[in-house]
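1. Below: sequence and its predicted model.
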Amino acid sequence: MNDYREFENILQSSQDEQIRKKVVIIEYASIVLTILCLLSSGFLAFFDDSMTAMAVSGDSLLDILVHLIVLWRYYKPLNFNPKKMDKYASILLSILFFISSICIEYESIRNLITHTKPIPSLIFIAISIGQSITFSLLSIYKFYLAQNFTQSGALISSGIDSLVTGISNFSMALSMGIFVMNRRIWYLDSSFGIGIGLVIFIYGVYLLISVVTKD
């Protein structure tokens, strides 16, 4: 019986090590894709004077930090103080989620108050749709890896971050597409932003509480 358990533990450790290597690769890919997102949105913000694209650029910077933290968490072997690394990574991620939610809420509420309307851009819609599909697929793969991973806390947070990025890009494309068809409906982008900001804030609170109350 003890031999069977020992074999099972060795098998699980081997599986975790394989998944850890895949996580490192997928986080590198996430960083590269987020940098491309940052550059494309920055390009649109500069040439089209788009506040929405500027907000996406700022959010992309925070996303890069999120992926760097998760990469730091899983870059080392699994026997390198995994519980402490999970705790530190989760605390840092919760702080970044708080900062991201505050920035999104501020920008969205300010745009609603000042009646700031988006600048129609078919290029921006196409880029947003592409980024939405890409980051949504990334999040699905991260959640898939987390299913069989014994140390998946930071990976789940990274998956949620990628999912939020995908949803944000889709909401921007949808709201701008509706605005192009009906110029009176200008407030959807900011309204979506408020909802997304609240979701990010709630998850940040949940993540921080789960770390603090964890034995």
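-> Great, that's in hand. Numbering: from 1, shown residues only.
2. From here on, just use CA atoms for contacts and neighbour counts.
-> Fine.
3. Distance check, the nearest residue to residue 111 once chain neighbours are set aside against residue 24.
-> Using C-alpha to C-alpha, 6 or more residues apart in numbering and skipping residues adjacent in sequence, the residue nearest residue 111 is residue 190, 6.5 Å away. Using C-alpha to C-alpha, to the nearest Å, residue 190 is found at 34 Å from residue 24.
4. what about the two, which has more around it?
-> residue 190 (27 against 19; other C-alpha atoms under 10 Å).
5. Name the helix or strand for the more buried one, please.
-> Per DSSP states H and E, residue 190 falls inside helix 188-212.
6. elements contacting that helix?
-> In terms of contacts (3 or more C-alpha pairs under 8 Å, 6 or more residues apart in numbering; DSSP states H and E), helix 188-212 is packed against helix 82-113, helix 153-181.
7. deepest of the ones you listed, which one?
-> Highest mean neighbour count among those (mean count of other C-alpha atoms under 10 Å): helix 153-181, with a mean of 21.
8. coming back round to it: out of the helices and strands packed on helix 188-212, nearest to residue 36?
-> helix 153-181 (13.3 Å; C-alpha to C-alpha).
9. Which helix in the chain has the most residues?
-> helix 2-48 (DSSP state H).
10. If we go by neighbour counts, what in the helix holding residue 190 is buried?
-> 188-194, 196-198, 200-204, 207-208, 211 (16 or more other C-alpha atoms under 10 Å).
11. Throw the helices and strands packed on helix 188-212 into TSV and include distance to residue 139, thanks.
-> Shown next, in TSV, are the helices and strands packed on helix 188-212 (distance: least, C-alpha to C-alpha, whole Å):
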stretch	distance to residue 139
helix 82-113	16
helix 153-181	4
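12. another structure for you, compare them:
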Amino acid sequence: MSEGGGAISLQEYSGGSGLINSEKAELLEVKRRVDLTVAVRLRRAAIVVSWLSVLFGFTQGVTAVVYASKLSSDTLFGFGLNAILDSTSSIVVLWRFHSKDLYSESREQKACLIIAILFVVSSTSLLIMTILTLVKENKEKQLVTLSILSLVNGCSNLVLGIVKCGIGYKLESKSLMNDSVITFVGAVISFSAFLATDLYEHNSSLWYIDNVFGVGCSLFLYLFAITLFYQFCSRGSSVQS
């Protein structure tokens, strides 16, 4: 089959001979980045990586929150909250790809809107946590535990983010690519905390470095969410007109 997918459904692709009639194919033919066979495999890959993100994010989040309560660590609590929101974002992506259409514009738009809302929640919680830590001048005490968790979380989020972004690009899925953004932000937060612990061991006056990164990440998520809301409203206006 030539490069084309349009709104071709999975049922049409898998049913009978796997082909639709030539007239319908011509009407629905839209040039895509990958052919339909590859797109079906990538859809499965998107579902698998999203499930991995859900399971890992939830496990990572609960672990970080538990350690945060035991060690009175605002940084670990921020890790945990961001990981849980990342997990929730991946659930939205799973909903988007459990669709009969490989390229469902309607589900893409709805998923992007929900992810934008999650961005606002994530950025707000992150900003509040970092500001409270700066005001209280709360300095981390269990540096070894924080270093290990932040390094593991950072490396895992970086790999997941790259995979999500690659699959999302090939499938032309903005929801999956937007989901990768919050994963990358989680990686940045984790690596900044790892760097901050190393700097703190050499110079205790630099205890606030990871909070500075936290403020920067929260502002970035705010701006990204505003962009997504604007795109959603613009498409809605163009459809009505």
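-> Structure received. Small disclaimer: the values here were computed from a predicted structure and weren't measured.
13. Work out the TM-score between the chains.
-> After superposition, the two chains reach a TM-score of 0.89 (TM-score structural alignment, normalised by the length of structure 1), with 208 aligned residues with a C-alpha RMSD of 1.8 Å.
14. Quick check: chain neighbours aside, which residue is closest to residue 189 of structure 1?
-> Distance criterion C-alpha to C-alpha, 6+ apart; nearest residue to residue 189 of structure 1, sequence neighbours excluded, is residue 175 at 5.3 Å.
15. who touches that neighbour in this structure?
-> Neighbour list for residue 175 of structure 1: 186, 188, 189 [criterion: C-alpha atoms under 8 Å, 6 or more residues apart in numbering].
16. switch to 10 Å and redo it
-> Neighbouring residues of residue 175 of structure 1 by C-alpha atoms under 10 Å, 6 or more residues apart in numbering: 118, 125, 169, 185, 186, 187, 188, 189, 190, 191, 192.
17. Translate it into the numbering of structure 2.
-> Under the alignment (TM-score structural alignment), residue 175 of structure 1 maps onto residue 196 of structure 2.
18. How much space separates that match from residue 143 of structure 2?
-> As judged by C-alpha to C-alpha, residue 196 of structure 2 and residue 143 of structure 2 stand 10 Å apart.
19. Repeat that for residue 178 of structure 2.
-> In terms of C-alpha to C-alpha, residue 178 of structure 2 sits 32 Å off from residue 143 of structure 2.
20. what residue is smack in the middle of structure 1?
-> residue 161 (1.9 Å; C-alpha atoms, centre = their mean).
21. Name the nearest residue to it, sequence neighbours excluded.
-> residue 63 (7.3 Å).
22. quick one: contacts for the alignment partner in structure 2 of that neighbour?
-> Correspondence of residue 63 of structure 1 to structure 2, assessed by TM-score structural alignment: residue 86. Neighbouring residues of residue 86 of structure 2 by C-alpha under 10 Å, 6+ apart: 53-54, 56-58, 61, 80, 115, 118-119, 122, 157, 179-186.
23. Just give me the mean distance for the helix or strand that contains residue 86 of structure 2 relative to structure 1.
-> Applying DSSP H and E as the criterion places residue 86 of structure 2 in helix 74-97. Helix 74-97 of structure 2: mean distance to aligned residues in structure 1 after superposition is 1.3 Å, counting by mean C-alpha distance after the TM-score superposition for structure 1.
24. Would you mark the buried spots in that helix?
-> In helix 74-97 of structure 2, counting by 16+ other C-alpha under 10 Å, buried: 74-94, 96-97.
25. For residue 143 of structure 1, see how far away the residue nearest to the centre of structure 1 is.
-> Residue 161 of structure 1 is 11 Å from residue 143 of structure 1, by C-alpha to C-alpha.
26. shared neighbours, the two?
-> Counting by C-alpha under 10 Å, 6+ apart, the residues touching both residue 161 of structure 1 and residue 143 are residue 155.
27. so what's the equivalent of residue 156 of structure 1 over in structure 2 up against?
-> The pairwise alignment with structure 2 assigns residue 156 of structure 1 to residue 177, based on TM-score structural alignment. Neighbour list for residue 177 of structure 2: 93, 112, 161-169, 171, 183 [criterion: C-alpha under 10 Å, 6+ apart].
28. just checking, residue 111 of structure 2 touches residue 229?
-> No - counting by C-alpha atoms under 10 Å, residue 111 of structure 2 stays clear of residue 229, with 11.8 Å between them.
29. Which residues are in contact with each of those two?
-> Common contacts of residue 111 of structure 2 and residue 229 (C-alpha under 10 Å, 6+ apart): residue 117.
30. Could you find the counterpart of residue 213 of structure 2 in structure 1?
-> Residue pairing (TM-score structural alignment): residue 213 of structure 2 is matched to residue 192 of structure 1.
31. Might you report the residue contacts of the closest residue to that match other than its chain neighbours?
-> Closest residue to residue 192 of structure 1 apart from its sequence neighbours, by C-alpha to C-alpha, 6+ apart: residue 171 at 6.6 Å. Neighbour list for residue 171 of structure 1: 128, 129, 132, 165, 177, 188, 189, 190, 191, 192, 193, 196 [criterion: C-alpha under 10 Å, 6+ apart].
32. Can you convert those residues into JSON lines and add a column each for distance to residue 47 of structure 1?
-> Shown next, in JSON lines, are these (distance: C-alpha to C-alpha, whole Å):
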{"residue": "128", "distance to residue 47 of structure 1": "17"}
{"residue": "129", "distance to residue 47 of structure 1": "20"}
{"residue": "132", "distance to residue 47 of structure 1": "22"}
{"residue": "165", "distance to residue 47 of structure 1": "23"}
{"residue": "177", "distance to residue 47 of structure 1": "20"}
{"residue": "188", "distance to residue 47 of structure 1": "23"}
{"residue": "189", "distance to residue 47 of structure 1": "20"}
{"residue": "190", "distance to residue 47 of structure 1": "21"}
{"residue": "191", "distance to residue 47 of structure 1": "25"}
{"residue": "192", "distance to residue 47 of structure 1": "24"}
{"residue": "193", "distance to residue 47 of structure 1": "23"}
{"residue": "196", "distance to residue 47 of structure 1": "27"}
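33. Of the residues you listed, which is the nearest to residue 104 of structure 1?
-> Nearest to residue 104 of structure 1 among the contacts of residue 171 of structure 1, with distances taken as C-alpha to C-alpha, is residue 193, at 6.2 Å.
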